[in-house]
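*Asks:* fold the following, please.
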Amino acid sequence: MAEIEGFERRRDSVQAALAASGLSTLQEANELLKAHNIDTAELVRKIQPICFENACWAYVLGGAIAVARGVTDAAEIAETIGEGLQAFCVPGSVADHRKIGIGHGSLAARLLSEKTRCFAFVAGHESFAAAEGAIGIANSANRVRNTRLQVILNGLGKDAGYIISRINGFTYVHTEWDHAKRELNILGEKRFTQGPRAEILCFGADEVEEGVAIMIHNQVDVSITGNATNMSRFQHPVTGTYKRWCIQNGRDFFAVASGGGTGRTVNPDENGAGPASYGLTDTVGRMYADAQFAGSSSVPAHVDMMGFVGMGNNPMVGATVSLAVAICQAAR
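*Replies:* Got it, this is the predicted structure:
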């Protein structure tokens, strides 16, 4: 087994999770999954090739717990994987306080639930992590769902949306917001491939109002915001405003605020406060989010700094769904 980053800080919680499931070591957990023809490390790296080793082993633990318990429903498997991810959170860290491992399991479970029809990555299009996560979900979730989950990207900039679509083989949806009539007009679609990736719809907005209208148009049930360059002028305002619209219109909407924590917030209130220092993006996320992650949506090192594992939060969504589906199919 390769050396796991920061394992000494996670050893006790990992061993407790293993013992609770009748397992002795992570190697034993990995062999259990391999016996079901599941190569967890390969699956995780397909989503984000630059992830840390500790991310691969965190998913080994979560997946093995599900197999050891005999869980067969995909959504329940996702929840169980979250327990393994949580065990890899460093005790006392930002990730531990926010129960981010449990949060990732809960988010993936919602994406595998038939009640969820549309999932949105609300991200600055300079973040390719949203695309990585979207691909992971599109390639796996619909294998076990009775109704197809619609995955969309909603970001700032039509040119950026077009480029992201072209590079990843998505379908670009060209929209225009009519300020006078307060209507969203669909001007056309450009499908770049014919496979599962083309089912992912990518929208580029000129500003917040259009971004909210895109959310309403797609009747988004669950979303995750990225903390990229435009988070304070697009991602958080769009999702927070859409959350308000859903409350006013009696619609259930589960919002996840990705990113935040120390070191990457805008205008931290007190640089000397360490983990107690939060800036604008972290604060705004707390105002509307049902669950809040920590660390970068894309950069593994920053998520690890928050006390979690080395994998971007957006790709992690795809990894959790993919592993849950693989275990579900192996059980069948």
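*Asks:* going forward, measure contacts and count neighbours with C-alpha atoms only.
*Replies:* Will do.
*Asks:* quick one, longest helix in this protein?
*Replies:* helix 313-331 (DSSP state H).
*Asks:* that one - contacts with which helices or strands?
*Replies:* helix 40-47, helix 53-69, helix 74-87, helix 100-112, helix 129-138 (3 or more C-alpha pairs under 8 Å, 6 or more residues apart in numbering; DSSP states H and E).
*Asks:* one more, for comparison:
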Amino acid sequence: MLSKLAEYGIGSIEEAEQITKDAGLDVYHMIENIQPICFENAKWAYTVGAAIAIKKGCRKAADAAAAIGEGLQAFCIPGSVADRRKVGLGHGNLGKMLLEEDTECFAFLAGHESFAAAEGAIGIASKANKVRQKPLRVILNGLGKDAAQIISRINGFTYVETEYDYFTGELKEVFRKCYSKDPESPRAKVNCYGANDVQEGVAILWKENVDVSITGNSTNPTRFQHPVAGTYKKERLEAGKKYFSVASGGGTGRTLHPDNMAAGPASYGMTDTMGRMHSDAQFAGSSSVPAHVEMMGLIGAGNNPMVGMTVSVAVSIEEAATAGKF
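*Replies:* From the prediction side, this is the model:
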């Protein structure tokens, strides 16, 4: 990590922090606010990434996101799953993609609607559109309509209830409720869906014209999110439309619950395997649990919240550049 800092003429982490503070940024607390349970190294990794972006003279958020990825990669433990998969750089490149104009809709594709997906969505929704010409739409798509409504209500999202017609293959919207006082707020713009099964999950992605998604990793992976991403990938390819699929986790080699995968030892590492089948990029560890991502050799922050962290810090760097802070 120090050798990466030295590439940009930065002598220490403390110096990196000062570079960000001189630009008017408080990266440490920005990261803490997105996922309060994240580890210390996550706050410092993003501080290092932000300092690298400033030193590189990144004046656009998309470029800053890629530079932040260099900082995250520098925190990877050599030889670890995260290091081999270049997960740090991957996070930077995903953030870059979400800040560029040709990405229309980003989906958190969850086994059930989760707080981690919400944390990531809030981080993106509150920041990304400050620097984009055309607003990026962010949706949550998970298994279970009640869970989707609860998460919407807690976080101030817009709950969208759908009904899938298995005879015609049509998806109908039957109910919509905004849980924000201000229907124009960033949180209100996040549409939150609950599906009953894979077919409805795929239809929801088509309804929103999702072109980038990240799968959750912990709940229902064989039952919902990986099959949804894989099926949607196939259908998008057949239709000649682009779709970039990110698998948030894997690498932990954990055995799935028998309810998900009644295969005994054969279920070992199954989430990792399924992610490899559809993903354009695969991260490591959990979509939500900091310790799982740390175990994979990266930093202590869930992969979903990290997407929000990357976008938030990158946008703040563009704002600082525009204000003449560096």
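*Asks:* hmm, back to that, which part of the second structure lines up with the longest helix of the first structure?
*Replies:* Using TM-score structural alignment, the residues of the second structure aligned to helix 313-331 of the first structure are 303-321.
*Asks:* check stretch 31-42 of the first structure too.
*Replies:* So stretch 31-42 of the first structure is aligned with residues 18-29, judged by TM-score structural alignment.
*Asks:* what lies in contact with that stretch?
*Replies:* Under the contact criterion C-alpha atoms under 8 Å, 6 or more residues apart in numbering, stretch 18-29 of the second structure has outside partners 43-44, 46-47, 50-51, 54, 313, 316-317, 320, 325-326.
*Asks:* now do the same end-to-end measure for it.
*Replies:* 14 Å (C-alpha to C-alpha, to the nearest Å).
*Asks:* stretch 212-228 of the second structure now?
*Replies:* Termini of stretch 212-228 of the second structure sit 13 Å apart (C-alpha to C-alpha).
*Asks:* repeat for stretch 90-103 of the first structure
*Replies:* Terminal-residue distance, stretch 90-103 of the first structure (C-alpha to C-alpha): 15 Å.
*Asks:* against the second structure, where does it fall?
*Replies:* Mapped onto the second structure using TM-score structural alignment, stretch 90-103 of the first structure covers residues 77-90.
*Asks:* now do stretch 132-147 of the first structure
*Replies:* With TM-score structural alignment as the criterion, stretch 132-147 of the first structure aligns to 119-134.
*Asks:* how distant is that stretch from the center of its chain?
*Replies:* Centroid separation for stretch 119-134 of the second structure versus its chain: 12 Å, with C-alpha atoms, centre = their mean, to the nearest Å.
*Asks:* and the helices in the first structure?
*Replies:* Counting by DSSP H, the helices of the first structure are 11-20, 26-34, 40-47, 53-69, 74-87, 94-97, 100-112, 129-138, 158-168, 208-218, 236-248, 280-288, 300-305, 313-331.
*Asks:* so the fourth one matches what in the second structure?
*Replies:* The aligned range for helix 53-69 of the first structure in the second structure is 40-56, by TM-score structural alignment.
*Asks:* what sits up against the matching stretch?
*Replies:* Counting by C-alpha under 8 Å, 6+ apart, 5, 8, 13, 16-17, 19-20, 27-29, 31-32, 63-65, 67-72, 75, 299-301, 310, 313-314, 317, 326 sit against stretch 40-56 of the second structure.
*Asks:* same deal with stretch 83-98 of the first structure?
*Replies:* Under C-alpha under 8 Å, 6+ apart, the answer for stretch 83-98 of the first structure is 9-10, 13-14, 17, 58-59, 61-63, 65, 99-102, 105, 261, 275, 292-294, 306-309.
*Asks:* now stretch 125-142 of the second structure: buried residues?
*Replies:* For stretch 125-142 of the second structure, a neighbour-count test (16 or more other C-alpha atoms under 10 Å) marks 125-132, 135-142 as buried.
*Asks:* how about stretch 103-114 of the second structure?
*Replies:* Thr103, Glu104, Cys105, Phe106, Ala107, Phe108, Leu109, Ala110, Gly111, His112, Glu113, Ser114.
*Asks:* okay, now Phe175 of the second structure: neighbour count?
*Replies:* Using other C-alpha atoms under 10 Å, Phe175 of the second structure has 10 other residues around it.
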